Structures are given as structure tokens and as C-alpha cells.
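Enquirer: for reference, the sequence and a predicted model appear below.
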Amino acid sequence: MKVMRFLYQLVILIGCFVQSFSTLAQQDIFLKGTVYEFESNEPLPGANVYWESAPQQGVVTDIDGNFSIKAIGLPSKLVISFVGFTETIRQINEKDIAKDVKFFLRPEELSLEEVIIQERRPDQNVQSLDMGKSVVPIQTIKNIPALFGEVDLLRSLQLLPGVQTAGEGTTGLFVRGGSADQNLVQLDGAPIYNPSHFFGFFSVFNPDALEGVEFYKGAIPATLGGRLSSVIDVSLKEGNYQKIKGEGGIGTISSRLTVDGPLFSDKSSFVISGRRTYADVFLRLSPDENLNSNSLYFYDLSGKFTFKIGDRDKLSFSSYYGSDFLGLSAQFGFGWDNWVSSATWNRNINDNTFFDLNVYHSRYKYMLNFVDEDNGFDWDNVLSETGARAEWSFLPNEKTQINWGFHSQLYHFAPINLEPAPGSAIEPILTNPRNGWQNNVFFSATTDITSRLRAEAGLRWGVYNRVGRGVQYIYEDPFPNPESNISDTLSFSGLENMKFYQGLEPRVSFRYLMQENLSIKAAYNRTFQYIQVATNNSAGLPLDRWVPADAFIPPIRADQVSIGVFKNLNRDTWEISLEGYYKDFQNLVDLRQGASVILTDNVETELLTGNGYAYGIEFLARKNIGKTTGWLSYTYSRTWRRIEGISDDRWYNPRFDRPHDLTLVVNHEFDKRWSAGLTFIYTTGQAVTFPIGSYEIDNQRLPLYGSQRNADRFPDYHRMDASVTWKNADKGRKWRGSWNFSIYNLYGRKNPFAYQFTDIINEQINFDPGMGEEISSRRPGVVMTYLFTFLPALTYNFQF
């Protein structure tokens, strides 16, 4: 209660502080408006708005196309510009101040073939404070060659500097030395705990349903938190307020459809989007009984409904549901699903004060069943997060912005339940639930100190409680291990406090403008993470065990310092950046050798805690304008950990340590109908532990591993993908279609996915002793598994 009273007093104090600014700014008059694209009536984020007499004091439209600009000397001419659209100039009089003015920009016909429309200012990378942040347009994602022709958001982010992957085909991200669970992936403010389909080959995001994505890996603002490495903020698009529209595609393994339009009037809209694979349909057509009785599919469905209430308020409700299932005959079934829902209220309190409220619920569930007379079982588990986030934004003048608010989160990790089938020899397993309650308050301010120096300072304070219902085991050893005896068990009722943690997270960043097209930036971030995954794999699996901080598992902490140089060339056609970072980790968790954490109720006995650090240099050269666009990136990075009890207490590399990472992305438009894309990836092989010998037990040879963890490496990974797109001639018809042909792994590189150390019998990898063949030779060998060589795909996309 004392903590909540303090939080309440702090919010009131901040509100009084900001109100004092509001009183000083009441004499300012602001013009409000919205910028739309003429043909589709959709809002244009990132459009430039400025007075003709004061071009240096402009603003940029937000994600909804809205802007608010301080009025000067009315009547005056207002200029609206956007890359690839005809500039608009309108005379603004005093009568326009009282209403929300609308501007409609037409595509610029003469230059439309030579530009790529961007959701930001062309010089934003130089002028803004953003560091380690990427805003990836959805159209750019759609132009990148894709596995099976499935355009994928998370796999596209892997092409950015500082982002690495676990291996072939997976969507798991490892950002600046952090593990996959250290990334916060959220959809309209709601976190997604397993953002992948098909065991990590595809992400849960249907690109047709998305408005945009903001990716933070460096200067994470104080308004966001909860993870150490990155924030991937994905937003569903709003429906069109004027007419029904749709788009979709029919691909090699899946089809998708998105429909949007007005709901009840031009003040409300809807978007409905669905996607499904049909691998299970092809399996049923097979004459092989071992195949046609199997199931393998995923599907997802999302929707968003938006209502404009007056001139100052907007409500939106969004929901996503996705499901995966793998079934082998009638004996084995494995599936998982995500269901996230959120509601958002946006309000313009006055011309320079804005309020956003977001409430959400996210649930992740997996199940596994095995039908067998002797060893059958059913196994399921659920985890969820429910939260509310409120944020106020205040703009006392065109140079300053102040944000403050709170974020409350309730975590629930349900008991793991394994029920044996009748007559099964397997023992039932039921663990205890684990719950956590986290409350955060944040405050940040951004201002221009001088005409060249801009700064942002913020503070986030997190208060975390491990709460009941649950139990806490008391061990005879102060640091429990698998052999430790339990001396006592404490039981806690619902929401009763079991363990308390708190942490201050300062954030600060600077931008110094050396020239109009050259800037230097620096940032410092501290972040805490109170929940994490206990796993010994690097790719991320549906069965990964999430654990909250408790008496034996402290929260992990990261401090990151970064500095960078940003330069634009040839009238913002090219942008070049060089960023360096150093990150220090505290209280990292790793597993003991041979640990098993999936079904145990004493997971703390299998974990070890230590520290780590990571550093790197990231180079990016991007071409934004012209028939040929794309980027070249190179990253040199290292990450190290030292945890007592692992690798002889020496520093070691986690599996995702890959020093060299090179990426090339090229898109070229030959004309209005033909375009092509190409990507090339080269990375150092992932760190692994190879056996140092072998030994025999019961006439079976087993690998012998040394004490050093991840001292070996896979061969270097490289791959090239290519695609060609042909569009039907646009003759004003309502239906517009295009064909996309892509090849994944163009030159058929056999990149290793796994190695198996086993005996090669009779020079056969898969020798079957049941065939009655006499064993004539036996030798130790290594079997490499790879997933894909060249893999073609064909997709038909359409719009109406």
C-alpha cells in the first residue's frame, strides 16, 4: 500500500509540474489537421508540414496523419509535402484555427516510378534523436525475397545490422548480444510470447494487416520497457473510412485475405484479416497411408475496429488469434496458439496535450498428447499477461516534448499439467503456479538545447512483486542444486507478496548536428527484465519454460552505451551510419550441464546465475530513392558470459555469438510492371560444443563432451535469395493482380542445421539392424543435417 500511495503522489506531482507549463503556453495558438492520400483516403504518416515563411519550424504527421503546428502571423501559407506526392500550399486564415483542416495529396506522376514512399522524413536519420531505431515500411518488407514465398516481418528484421538469427529458416532474433526472450514483441501494445508459426519458420504477422513496425535496439525511450535487448512495436492498420478495399495472395503453402472499409459511417472503420496454410490438404491427397493421416497447418485471424468520437477522441479495439498443429496419425498431437486483444483510447486534451490509454490481455497455450497403451499422456500449459498503460504527452512549444505515465502488468504462469492416459506407466506431473505483478512509472523530456544540440532524458521506475497463489521451497543449501534437500515449503495465498524487487532505469540520448546532413549521436540505457526463458536451445521452441523472478532467480539487468555517426548524401538519396555499442549484463541465467527444466517444479535447482558483456560496430549504407533501392550492412560483434559452474568458470560464448554478419538487400524497378529483388547473407557459424571423444555403454558408442561450453563452431553460413514480380497493367480496373516468383537459397548452399555424432555401420548413415543385414564395418562418424537447397515458390497477390 505504501508503494501504491507513493506512485499516486508521484503521478499527481508530475501532473502539477506539467500543468505549470500548460499555463505558460496558453497564449500560443495551434493549427490542427490531417493529411490524406487522395486516391485511397488513407492517412499519410511522416508528411512534412511547415509555414512557407518559416520552413525550419515544421512538424511531421503522426501515424494517423495528424499534426499540430503553432500558428504564426495569420493569414499565412501552409506547405504540405511528402516524397512521391505533389506539394500542396494552402492559405490559412484565422477561421481555419477553430476546425480540423484536411489535406489530400496526389501522387506525383512524373516521379512516381523513381521513388519509394517512406513513412518518415528523408533526413530523419540525421535530424532526429533516434539511435538504434528502424522504421521498416511494410512495402519494403513485401519486396524482400521470402522463404516459400511467405513475406515475413521478423525474418526481414534479421537483415538489419546488429540483428542475428539462430539458424536456417528461423524467426528468432538475437539483438546486440541478447537472447531471443530479451526482445519485447508487441501488437497494438499487447505482448506476444511466441511470435512464430511452423516451429519458427514464419512469424505470426500477416503483412497485409499491418500499418507499420518500429524496431528499437539502442536508445529505447523511457515509455517502453520490460526487456533488455529490443522492442518490436507492431501496429495493425486502420480500415479505410470511405470505401471497401481488400488485398491478399495465393501462395505455395498458404493463402491470405484482408478486407477493410467503413463500419457504420465515415467515423468508424474495420479491418479483418485471415491466413491459412494447406499442407494438410496435400497430405490427405497422398496415397501413402503413413502421410495422408497426418496433419500439419497453421492459421491466424486478426481484426481491428476504430471509432472516431468527435474531434478529440478515437477508440480502437484489436484482436489476434493464431494456432499451429502437428499431428502424426492418431498417435501424436502437438499444437500451440496465441490470443492477444487490446483496446486503445486516444484523446487530444487540447492543442498541445495528448492522452493515450491502452489495456490488453495476452495468452499463450501449448498442448501435447501421445496415444499409447503403455506410455500415453496429455500435457498442456498456459501463460498470460494482463496490463494497462497510460501516457500523457505535452508540447509546450515546437522544440520541447514531455511524456509521462504508468504501466501495470500482471503475469500468470499456470501449473504445468501432465496427465497419464488410463493404464499408462507414466507418473502424473503437476507443478505449482507462478505469478508476478509489475508496476512502472516513467517520465521523459525532449528539447533543443541549442540549434544544433538536441537531448532527451528519461527515467523509468519498475516495482516488481512475486505474488501468490504459489509455494516457495526452502533448501538446506543457500544456493540450491539438483541434489539439495528441501527443508520446508511455504504456501502463499492469492496476490500475497513472496519476493520484492525494484529498479531505476535512466535513459539519456543526445544528437549534435555538425552539418545539415551530418550528425553525431550518443545514448545510455539501463533496462531490467523480471521474466525470462530457462532453456538450453537458441532457436526458441513452443515448449520453452518462462520463469518469473523470485527468491532464487533475480531480475536481469543491462546497461548499454552507444555512439554513432549519421550522414546523408546526394539530397538524402543515400544514408550512411556507423554505430558502436557496449552492453553489460548482470544476473544472466543459464542451465547446468544436462539440466532439464520443462516439467520440474524446482526449476531454480537447474539454473546458474552470472554476468556477461557484448560489444559491436554496425555499418549501414542505404539507398532510399530511385529505381534501385536497398541497403548494405555489416556488423562485427562479440558476446561473452561467465557463470560459476559452467565452462570451468571461464568466459564463454553463447550459441548466438557470430562475430561477422554481412547483408545485402537490392530492389530494382524496371518499369511499372516488372521489378526484382535480391538478398545475400553471410555470417560466422554459430558457437557449439562438439564432443572430444566417445565411450561405450552396452555396446553402444556415445559422444564424450569436455568441460568447455561452445568452444567450437559450425561452418560459416551464407545464402542468396532472388525474386521477380510482374504486375498486371493498371488500366483503372478495380481488381489489380501481380505474380511473384522467388527462389530461396539460389545457388543451393548446404548450410548445416545440426550435426549428429554416431556410428556409421556398413558405410550407411541410417543402418537398420532389423533388416537382417550382417554388420561388416563400424566406425565413428559425423552426420550433417541441412534443411534447404534452392527452394522455388510462386505467389499470386491481388488488390481490389
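Expert: Good, I have the coordinates.
Enquirer: for the rest of this, base every contact and every neighbour count on C-alpha atoms.
Expert: Will do.
Enquirer: the nearest residue to Gln472 once chain neighbours are set aside: how many residues sit nearby?
Expert: Sequence neighbours aside, Leu490 is the residue nearest to Gln472 in space, at 5.1 Å (criterion: Cα to Cα, 6 or more residues apart in numbering). Using other Cα atoms under 10 Å, Leu490 has 10 neighbouring residues.
Enquirer: which secondary structure elements does the helix or strand containing Phe317 contact?
Expert: In the assignment (DSSP states H and E), Phe317 maps to strand 313-328. Where contact means 3 or more Cα pairs under 8 Å, 6 or more residues apart in numbering; DSSP states H and E, strand 313-328 is packed against strand 295-309, strand 332-350.
Enquirer: here comes the other one, which I'd like you to weigh against the first:
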Amino acid sequence: MKQAFCLFLLLIGVSVSYAQQKFTLSGTVRSERTGETVINASVRSVNSTDGVSSNEYGFYSITLPAGDYEIEYSAVGYNSFIEKISLNQNITRNISLPDEVKDLENVVVSASGKGRTITGTQMGVERLTMKEVNTIPMLLGERDILKAIQLLPGIKQAGDGNSGFYVRGGSADQNLILLDEAQVYNASHLLGFFSTFNSDAVKDITVYKGGMPAQYGGRLSSVLDVKMNEGNNQNYELSGGVGLISAKLNLEGPIQKNKSSFLLSGRRTYADVFVPLAKDSAIRGNKLYFYDYNAKFNYKIGEKDNIYVSGYFGRDYLKLDQQFGINWGNITGTLRWNHIFNSKLFSNTSFIYSDFDYNININNPSNDLDIYSKIRDLNLKQEFQWYAGSRHSLRFGFNSTYHKIRPGDVTSSGTTSFNNFYLQDRYSWENALFATDTWKAAPWLNITYGARLTSFSILGEGDFYEVDGDGNVTDTLTYTKGQLVKNYVNLEPRLAASFILNPSSSFKASYVRNVQNLHLMSNSTTGFPTDKWLASTNIIKPEIADLVALGWYKNLAGNQLEFSTEIYYKKMQNQIDYRTGADVFTNDAIESQILFGIGRAYGWEVFLKKKTGKTTGWISYTLAKTERKIDGINDGEWYNARQDRTHDIAIVVNHQLNRRWNLAANWIYYTGDAVTYPSGKYIIDNQVVFYYTKRNADRMPSYHRLDLGATWLLKDRKKFRSELAFSLFNAYGRENPYAITFRQSEEDATKTEAVKTSLFRFVPSISYNFKFK
């Protein structure tokens, strides 16, 4: 009996031990048609609330108690797949999802499967699919990522013809823009009319408006993370398009089927081709065009290793009648190695190169001037993702970036005497350690906590200055090459939580601190190519922002509708603005031309999105306030920041009329920008000089616009697809102001006239797109 009793206890112990055992299901989710990895695919147990999402490289890992499960794999644009799994050991399961197939007699457009994540802790994040971007009517028919994200709540447009954008009170330079992890310093073509991103080469777009994860850093306001397509490793595909001002071509296919692939994509405007045909000789001497190229190669070394190589090269040229010329461009390159150590540990190692430069030529009869500026980064990033168990998922690593900035060289050639001058090159080394843990604390509570520790080292060689309160240089300090000038160390904590109220709604809260050590000096809102990047110095301190946000999220009508509302408050330190009459482009002691202070921004955002059915779209609304307080400006009182806008509304509608016709429209309204108008004038030597008092105390007129679009599917066969895309930008011809200037009236010298400049009225476009598959 005693032996039988002991055996009974042993069996119970073994049973309990087995019941408590947990095993891991892991693998990679790919597209069945192209073989590309699927980002943010959902992997979940059908009969429980347990679930995970695949990472940027399609890898997933979910840990569950031993037992039998029905596992569902799903993703935007793909048919879901369910399989039964007996989990009694660690299992590797690589999944290929078939593309979503729609009934041609009853077209149903679905923007996502399960809707916005209710349980996740991430706040202020927005995602757009390329399908959504491609249906939005755009200026001259160019499918533009940056224009598309500006229709989302909390992201404000800089105006007609501008690719710059503002996020939750931040200026345009406070947005981190990444292309395959490489930083893009100027994301605009044609002086801001179009963005650098060719939509045919883009796979995924994610915008973090506030509480960005700890692996991102270096900017105060937002992160725009753009991932390029990897290339089809199953079949060759050729696609392209021809529009009113540009043409593009995209080629992708396998190098070795199921193992390696490539992507080559190019785009160029061709308006300059027709300029020589103009009758006016002045016009024949002008040029304005851009081109860009994207390339990506990837190779699967084995079951656990993948190599990715991607690059971008883009250039713009502007030439005005042999007298003025400017060219500018970006070069980026990324080499990445993915390694799966085991079912719970994933690694990504990246070597990244970024380069932006511009060159200005001014040609005079007696003297030619060349102005050159450049910023270059070399970056090493190591990141690990550890799926520690069913309740913890950790992400940690480091980032090391070496910056070299050439603020500006001015050289001359000609008969007129001119002293060449060179603004000093600046060197800095930026390092960061980061770690984040996502913890499922309870069935109704998820918490993400972590931190980013940054070190920004300012290095010689060169002169650095001491400046008094009036902007006068009081001392010059000289450093040798590589000598440490100053080091700034900052801790950037991250904390977020989601409280699950029921299966369709949750409440979220977050706090994040961000630090920025690179600053853009600009008088424009467009991200003009001649804007000047500066690194922190012994006087220019890192900008710091603390953001608190609260939000409520709700899925409605059986997940057909998404609703969210968020409020936020942002406190900013070490904000930079110009002294009155500042010269920041030819002055080596830049610290003498700028002032420092604090800022604040707060607002309320509302978002309602319809995701399924023949008619889809969204409505976004933002109520916001953004202010600065800097000694020496506006008598030291709070004043409106340039990007301050009270109201911002966007309505986007897409309707699948039938199999061949898709209709789209968007309407935009926002309060006019804060500007400074003259409050008086006086005359000196018969010249009128305007007098200004309070900064940004006036307003531009409100902006509103309706855009219409239609896509006509011409052919859709097994091997070929073609379509015509029509759009009408500013359909009711609103003359929105691009700029307002002031001049003395020619008829009455005692009066001053305001002159409004508008860019676009009734801009129609047509483009032809095709795809051989």
C-alpha cells in the first residue's frame, strides 16, 4: 500500500509538472505569392486571448501551456489560415499566407482583419497600407506617402506643395524619417512638392506620434518608419506608370527561387525634356527635375539567417537661366543580418549609411559663387528580441552613430575679389543603450516599460565659442581633432499601459521622454534643401520633450469600425529660435544668432475609420495648441509657434463602385498658420521699412480643399494588369494662400497692400499604371 501510494503521488506530480509545462511555437510568416515576409501578422490561439504579432522581419514566437490548439494566422490583405497543433514540444512553423481573393460579383474591400490592437500598449501609432495610399487623390497624380500620413489625426500639413509635416506641436525637423533604418534628412523632391519615397518600392508605413518604442530615438515628436519591399522570390514582376510629370519602373524577382530575390525601382520627372521647345528663350534656359532609385537584395543563408542589402539614391536639379542653380540629394545604404538563435531569441544587426548634401551655383558676369553643405552618418545598430515567456517580451540593444556635418563652404571664381570662407566641419558621436519589456500583468492589464540611455559626444577639431546674453562672442576655445569638447548624457524613460475594459474596448496611458541633439535652422516650413543642420555644442543644448497621453479605443459594428480618441500634453526644453535679424548661414559663431527657451503643446485627437464594405475611409479631427516662451522674443511671454493650428480636419472616402471602377475623395480643413504681420512702417532714404512687434500673433486665412479621384481597371489577367488613374486636385478651385507679403501701394504711398500668392487651382491629372506578373 505504501509503495502504491508513493507511485500515486509520483504520477500526480508528473501530471502537474506536465500541466504546468509551456512550449513555444515560432517561425516566419511570408506571402505565398511573393515569398516576402509579412510584417505585423497576427498569430493567436482561437480559443483563448493569447496572441502575438510578427516583427519587422516576419518572425513570431508564442509560448503556451502544453496542449492542443487551433492557431489562426492572419494579416492585412491576406486570407487567414487556421491549423490544429499539438503543443508538447517547441515547434518551428513557417507559414505562407495566400493573398486575399475577392468575389468579383460582390467586391468587398477590407483594410484589416481584426482592427486596431485593443490589448496592445502602444499609443499614438498609425499604419497605412500601400493599397490605401494608392487610392488617395494626390497632386499631379503622384502617390505620395508623406501626403497620405498628413490626413491622419495629430499630423498636420505644412501647406500646398510642402512635404514637411508637424506632429503634436513639433516642428518639421523633430520628425525622425527612416527608410530601411537609414535616416533621411531631407525627404522632399521639387522644393517640397513631392516626397523622396517611391510608392512602388514601399512595403510598410508606420508612424509613431508620441510614445515611440525605446529602439527609436534622436527626435522629439515622431518617427516615420518606412520599409522597402524585399522583392518577389517566386516569380519575376515588371510594373510601372506614366503620369503628367513623371514616369516610374519597378522590376523584382528571384535570384534563386525561395532563397534570394532582388528589387530595382526608378522614377524620374520629364518636364525638363519639353523646356527646350518653349518659344521664350528665358524659359528654355531653365531646368527643374528629379530622379531617384531604390534597390534591395536579400539572401536566405539557412533556416536561421538572412542577409538584406538595400539602398536609395535621389537627386534634384534646379537651374534658372544660367544665373542660378541648385542640386541636392540623399544617399542611404543598409546592410542587415537577421539571426534566429532559438525559438525565443531573434537578432538583427545593421550597418547603416546616410548622406545628404546640396550645392548652389550663382553665376555673375564677374564672379561665380559655389555654396556647398553636407551631413553624413555612419551607424551601427544591434537589436535583440527575446520572447521570454507567455507574459514577457523584451527588446534591447545598442546604437552607435558618427555624425559629420559640413555647415557650408563658399568659394568664388572670377575677376572680382572675393574671400572664400568655410564654416567649420563639426563632428559628433552619438551612442544609445535601450531596453523595453512588454508585460502581460493580468488578463485585463498590459504594461510596457523601458528606457533609452543616450550619450552625445561633441568632438574637435575646431573653434567653439562662449556667448553673452546679447549674442556677443566673449571667448573662443580651440580643440584638436578627436578631442572631447562636451558630452551630454540623458536618460529617456518609457512607460505605457493598456486597461482592457472588454473584448472591443480599452483605455491606454503613456509617458515618454525624448531627446534631440541635431537641430535644423530654417525660415521655411517645407524642409527646403538649403536648411542648415546643426549638432549640439557647448552652448546649444539637447532639446528635451516630455509627453503624457491618455486614450480610449473602441471597435464598433462587429469590428467594421474603429474609433479612438487621445489627449496629450507635451513639455519641451531648450527650444531654439532666431534672434531678430539673425544670420545663420554665413556666421561661424551660430550660437550668437539664436535664442533658447521652453515650449508646450497640448491637444485632443479623434479618429473614426470604416474598414470593410464597398465604402471605406476615415474621419480625423485634431484640436491643438502649440506655444514657445523664449527670453528676447515677445518680451519673454508665451507666443504661438509657427506650426500652431487650432483645428485640423480630414475626411477620406473610398468607394468600390464595381469590379472596374474605384472612386475616392478627400476633404481637408485647417486653421491658418501663425505668422507675423507688420504693425507699422517708416521710411529711411526713401525706402519703406516695415515694423514688427509680437511674433506669430497673426493668422493666415483658413485652408480647405476637396480632391477627387477615380481608378479605371483596364485589364486584370493572370499575367498582366493595367489601369488608368484620374484625379482632380482642389476640385472647387479654392485659392488657398501659400504666402502673404506686404508692399507700399503704388497709387497711395500712405497705404500698405497685402499680396496673396496661391499655388494651385483645379489641377487635373491622369496616369497609366501597369504590371506584368
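Expert: Everything's here; your move. Treat the numbers as computed from the prediction; the structure is a model and nothing was measured.
Enquirer: still on that earlier bit, any idea how far the alignment partner in structure 2 of the residue nearest to Gln472 of structure 1 lies from Gly462 of structure 2?
Expert: Counting by TM-score structural alignment, Leu490 of structure 1 lines up with Leu477 in structure 2. Separation of Leu477 of structure 2 from Gly462 of structure 2 (Cα to Cα, to the nearest Å): 8 Å.
Enquirer: now swap in Ala432 of structure 2 and tell me
Expert: 25 Å.
Enquirer: and those two? Which one has more around it.
Expert: Ala432 (23 against 18).
Enquirer: that one -> structure 1?
Expert: Under TM-score structural alignment, Ala432 of structure 2 pairs with Asn440 in structure 1.
Enquirer: how about Asp305 of structure 2?
Expert: With TM-score structural alignment as the criterion, Asp305 of structure 2 matches Asp313.
Enquirer: what is the burial count for Lys734 of structure 1?
Expert: Quick note: Lys734 of structure 1 (other Cα under 10 Å) scores 10 neighbours.
Enquirer: wait, it touches Phe800, no?
Expert: Yes - counting by Cα atoms under 8 Å, Lys734 of structure 1 sits close enough to Phe800 to count as a contact (5.3 Å).
Enquirer: list the residues that contact the most centrally placed residue in structure 2.
Expert: Nearest to the mean C-alpha position of structure 2, counting by Cα atoms, centre = their mean, stands Leu224 at 1.9 Å. By Cα atoms under 8 Å, 6 or more residues apart in numbering, Leu224 of structure 2 lies in contact with Asn175, Leu176, Ile177, Leu178, Ile205, Thr206, Val207, Tyr208.
Enquirer: how many neighbours does the corresponding residue of structure 1 for Ser221 of structure 2 have?
Expert: Residue correspondence to structure 1 (TM-score structural alignment): Ser221 of structure 2 is matched to Ser229. Neighbours of Ser229 of structure 1 under the rule other Cα under 10 Å: 27.
Enquirer: just checking, Ser229 of structure 1 touches Val163?
Expert: No - using Cα under 8 Å, Ser229 of structure 1 is not in contact with Val163, being 10.3 Å away.
Enquirer: which neighbours do the two have in common?
Expert: With Cα under 8 Å, 6+ apart, Ser229 of structure 1 and Val163 have common neighbours Val175, Arg176.
Enquirer: which stretches in the stretch 601-750 of structure 1 count as strands?
Expert: 607-623, 628-643, 660-669, 674-683, 687-688, 693-697, 700-704, 712-713, 717-727, 736-744 (DSSP state E, counting those that start in this stretch).
Enquirer: can you check which of those strands gets nearest to Ser269 of structure 1?
Expert: strand 736-744 (22.6 Å; Cα to Cα).
Enquirer: residue range for the closest one in structure 2?
Expert: So strand 736-744 of structure 1 sits over residues 721-729 in structure 2, by TM-score structural alignment.
Enquirer: chain neighbours aside, what residue packs nearest to the counterpart of Pro428 of structure 1 in structure 2?
Expert: Here Pro428 of structure 1 is matched to Asn420 in structure 2, going by TM-score structural alignment. Computed as Cα to Cα, 6+ apart, the closest residue to Asn420 of structure 2 that is not its neighbour in sequence is Thr411, at 4.8 Å.
Enquirer: any idea how far the aligned partner of Gly141 of structure 2 in structure 1 is from Tyr299 of structure 1?
Expert: For Gly141 of structure 2, the aligned position in structure 1 is occupied by Gly149, per TM-score structural alignment. Separation of Gly149 of structure 1 from Tyr299 of structure 1 (Cα to Cα): 16 Å.
Enquirer: do Ser362 of structure 1 as well
Expert: From Ser362 of structure 1 to Tyr299 of structure 1 the distance is 18 Å (Cα to Cα).
Enquirer: look at those two and report which has more neighbours.
Expert: Ser362 (23 against 20).
Enquirer: element containing the more buried one, please.
Expert: strand 353-370.
Enquirer: where along the stretch 101-250 of structure 2 do the strands fall?
Expert: 125-128, 155-157, 165-167, 175-179, 182-183, 188-189, 194-195, 202-208, 222-228, 237-242, 246-256.
Enquirer: what range does stretch 653-661 of structure 2 cover in structure 1?
Expert: Taking TM-score structural alignment, stretch 653-661 of structure 2 hits residues 666-674 over in structure 1.
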